[in-house]
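*Asks:* Structure here, sequence nowhere to be found:
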């Protein structure tokens, strides 16, 4: 597939390397220009391009940017064909990204993002820690392979998201429509707990929407206390242990 990735942060850079290694034609962009993209992001064949070029002539656009920046990049997608699948990997962390009133009032993050973009989206790769994503991918059929939930309203778009998750070394798990994607948001039992395909259904089903924000903020406070700031992502061992203790 031809894939354009906007954002080369913790998740975006791994997407670039993994999808390039899987044989996809990958273009990547950030907000500062292609010359600022670290060469390691391009190690498996991805090309650094301006943001406007990254979304042109592709089958899939992946947004790996802070959630509060989605309204800013919406104009880039205005002329992107409706058949192009748009995948969002972001999560809402108000202490980091500023508060969004609609989400604070209970709007599902993915539904808010789709409204800002004015088009259907797929939610994927948001429910795995960046260290686990970079280090724990395994071939299909490997015992204990980690699953990543994928939500979308369009069945065919969800299938594309699941197939690409498989290409990055994880089991793509059908998490249903976007209205249910709150079950894979920060604070939920399926979020950053490195579960298998068999473990995922119970985790998604046991999520309690009202408890998610408090659990999310407790995790942030613990990470800040341990690492000293809210921008450094924890290693997979500590991150998974913390997430399981607080979310499950």
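*Replies:* Yep, that arrived. Being a predicted model, the structure only gives us computed values, none of them experimental.
*Asks:* use CA for all of it now, contacts and neighbours both
*Replies:* OK.
*Asks:* remind me, longest helix of the protein?
*Replies:* Longest helix in the chain by number of residues (criterion: DSSP state H): helix 212-227.
*Asks:* and the gap between residue 139 and residue 196?
*Replies:* Here residue 139 is placed at a distance of 13 Å from residue 196 (Cα to Cα, to the nearest Å).
*Asks:* Between the two, point out the one with more neighbours.
*Replies:* Comparing residue 139 with residue 196 by other Cα atoms under 10 Å, the one with more neighbours is residue 196, at 17 against 13.
*Asks:* isn't that one right up against residue 146?
*Replies:* Yes: under the criterion of Cα atoms under 8 Å, residue 196 makes contact with residue 146 at 4.6 Å.
*Asks:* what touches both of these two?
*Replies:* Common neighbours of residue 196 and residue 146 (criterion: Cα atoms under 8 Å, 6 or more residues apart in numbering): residue 171.
*Asks:* Show me the strands in this protein, by range?
*Replies:* In the chain, strands defined by DSSP state E lie at 2-6, 25-29, 47-48, 60-63, 85-88, 122-123, 147-152, 171-174, listed in chain order.
*Asks:* will you turn the ones you listed into JSON lines that also has distance to residue 114 and mean neighbour count?
*Replies:* As requested, those are arranged in JSON lines below (distance: least, Cα to Cα, whole Å; neighbours: other Cα atoms under 10 Å):
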{"stretch": "strand 2-6", "distance to residue 114": "16", "mean neighbour count": "25"}
{"stretch": "strand 25-29", "distance to residue 114": "21", "mean neighbour count": "25"}
{"stretch": "strand 47-48", "distance to residue 114": "26", "mean neighbour count": "22"}
{"stretch": "strand 60-63", "distance to residue 114": "12", "mean neighbour count": "24"}
{"stretch": "strand 85-88", "distance to residue 114": "9", "mean neighbour count": "24"}
{"stretch": "strand 122-123", "distance to residue 114": "9", "mean neighbour count": "30"}
{"stretch": "strand 147-152", "distance to residue 114": "10", "mean neighbour count": "29"}
{"stretch": "strand 171-174", "distance to residue 114": "19", "mean neighbour count": "24"}
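*Asks:* got the contact list for residue 63?
*Replies:* Taking Cα under 8 Å, 6+ apart as the contact definition, residue 63 lies against 5-7, 86-90.
*Asks:* List just the nearest of those to residue 174.
*Replies:* residue 87 (14.3 Å; Cα to Cα).
*Asks:* ok, residue 76 - how many residues close by?
*Replies:* If we define neighbours as other Cα under 10 Å, then residue 76 has 15 of them.
*Asks:* Contacts only, for it.
*Replies:* Taking Cα under 8 Å, 6+ apart, we find residue 76 in contact with 51-52, 55.
*Asks:* here's the one I want to compare it with:
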């Protein structure tokens, strides 16, 4: 079992932390500021996880899951994440992140943005396309639902193992730049499907109107 740091104690962060605890992983969860603010949340929603600071959680972990609002990316502890896999479960939402023309452009890859800001980490996109209700309710469903993963193959395989542990089928869709196919406004965003169905949705994205714009922006 791995040591997992979940940075973010909101809906997605607490659900992923709980599923990781239930799968037998050692889990540290952190929110912004004083960890005592997260202790009650952890005690009620994530029994078995340890509430701590971002830096301490990332320092202890083998895999770091970033589940914070995207505009707070600078609060991620670069030094403690160096040399580690960082799972980007974040999305750009202008309602919470503010309007940002860089991310609003077709083909703007938020995960590549994070990789550029944290070059000493290996970023993998996962856990961002399924709604938190489905993450909570569909773990270990029959038939199993799928979580798409994008990133360097070795790191993505490791994250795929975690996806499997948490009760979903991992679906590898390619390198990190392919994570745009999982972002808001793509057909796969919000998908709660089996691997076969999700694969078809993801593969069909380039044929959609937005998909063509994204692929053109990527020079594909």
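*Replies:* Cool, got the structure. Model, not experiment: these values are computed from the prediction.
*Asks:* circling back: CSV for the strands of the first structure, including distance to residue 217 of the first structure?
*Replies:* Formatted as CSV, the entries for the strands of the first structure read as follows, by distance: least, Cα to Cα, whole Å:
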stretch, distance to residue 217 of the first structure
strand 2-6, 27
strand 25-29, 30
strand 47-48, 35
strand 60-63, 24
strand 85-88, 22
strand 122-123, 21
strand 147-152, 22
strand 171-174, 26
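*Asks:* And the helices in the second structure?
*Replies:* With DSSP H as the criterion, the second structure has helices at 11-22, 36-45, 54-60, 78-81, 94-97, 101-104, 110-117, 132-138, 153-165, 195-204, 209-217.
*Asks:* contacts for the second one?
*Replies:* The contact list for helix 36-45 of the second structure, computed with Cα under 8 Å, 6+ apart, reads 9, 14-15, 18, 29-31, 48-52.
*Asks:* Between the two ends of stretch 60-80 of the first structure, what distance do you get?
*Replies:* Length of stretch 60-80 of the first structure, first residue to last, Cα to Cα: 10 Å.
*Asks:* Over to stretch 84-98 of the second structure?
*Replies:* Distance across stretch 84-98 of the second structure, first residue to last, is 29 Å (Cα to Cα).
*Asks:* Counting neighbours, which bits of that stretch end up buried?
*Replies:* Within stretch 84-98 of the second structure, the residues that qualify as buried by neighbour count (16 or more other Cα atoms under 10 Å) are 84-93.
*Asks:* can you check stretch 11-28 of the second structure too?
*Replies:* Within stretch 11-28 of the second structure, the residues that qualify as buried are 11-22, 25-28, counting by 16+ other Cα under 10 Å.
*Asks:* Find the residue at the geometric middle of the second structure.
*Replies:* Centroid-nearest residue in the second structure, with Cα atoms, centre = their mean: residue 89, separated by 1.9 Å.
*Asks:* Would you mind giving the buried residues of stretch 84-98 of the second structure as CSV with distance to residue 112 of the second structure added?
*Replies:* Written out in CSV, the entries for the buried residues of stretch 84-98 of the second structure read as follows (distance: Cα to Cα, whole Å):
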residue, distance to residue 112 of the second structure
84, 16
85, 14
86, 12
87, 12
88, 10
89, 13
90, 12
91, 12
92, 13
93, 17
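*Asks:* Burial check on residue 241 of the first structure, number of neighbours?
*Replies:* Around residue 241 of the first structure there are 13 other residues, counting by other Cα under 10 Å.
*Asks:* Same question for residue 119 of the second structure.
*Replies:* With neighbours defined by other Cα under 10 Å, the count for residue 119 of the second structure comes to 13.
*Asks:* and what of residue 130 of the first structure?
*Replies:* Here the number of neighbours of residue 130 of the first structure (other Cα under 10 Å) works out to 23.
*Asks:* measure it to residue 55 of the first structure for me?
*Replies:* Going from residue 130 of the first structure to residue 55 of the first structure by Cα to Cα gives 24 Å.
*Asks:* coming back round to it: which one of the strands of the first structure lies nearest to residue 160 of the first structure?
*Replies:* Relative to residue 160 of the first structure, the nearest member of the strands of the first structure by Cα to Cα is strand 85-88, separated by 7.8 Å.
*Asks:* mean distance, the closest one to its aligned residues in the second structure?
*Replies:* Between strand 85-88 of the first structure and the aligned residues of the second structure, the post-superposition mean distance stands at 0.8 Å (mean Cα distance after the TM-score superposition for the first structure).
*Asks:* From the contact counts, what lies against that strand?
*Replies:* Contact analysis of strand 85-88 of the first structure by 3 or more Cα pairs under 8 Å, 6 or more residues apart in numbering; DSSP states H and E lists strand 60-63, strand 122-123, helix 155-167 as its packing neighbours.
*Asks:* which residue in the first structure lines up with residue 140 of the second structure?
*Replies:* Residue-level alignment of residue 140 of the second structure against the first structure, with TM-score structural alignment as criterion, gives residue 138.
*Asks:* OK, contacts around that match?
*Replies:* Applying Cα under 8 Å, 6+ apart, the residues contacting residue 138 of the first structure are 145, 169-170.
*Asks:* any idea which of the residues you listed is closest to residue 113 of the first structure?
*Replies:* Sorting the contacts of residue 138 of the first structure by how near they are to residue 113 of the first structure, with Cα to Cα, puts residue 170 at the top with 24.4 Å.
*Asks:* Now do the contacts for the closest one.
*Replies:* By Cα under 8 Å, 6+ apart, the contact set of residue 170 of the first structure is 137-140, 145-148.
*Asks:* how about a cut-off of 7 Å?
*Replies:* When the contact criterion is Cα atoms under 7 Å, 6 or more residues apart in numbering, the partners of residue 170 of the first structure are 137-138, 145-148.
*Asks:* which two from those residues end up farthest apart in space?
*Replies:* Looking across those, with Cα to Cα as the criterion, the two at the greatest separation are 138 and 148, at 12.7 Å.
*Asks:* Aligned against the second structure, show me the partner of residue 201 of the first structure.
*Replies:* Using TM-score structural alignment as the criterion, residue 201 of the first structure maps onto residue 199 of the second structure.
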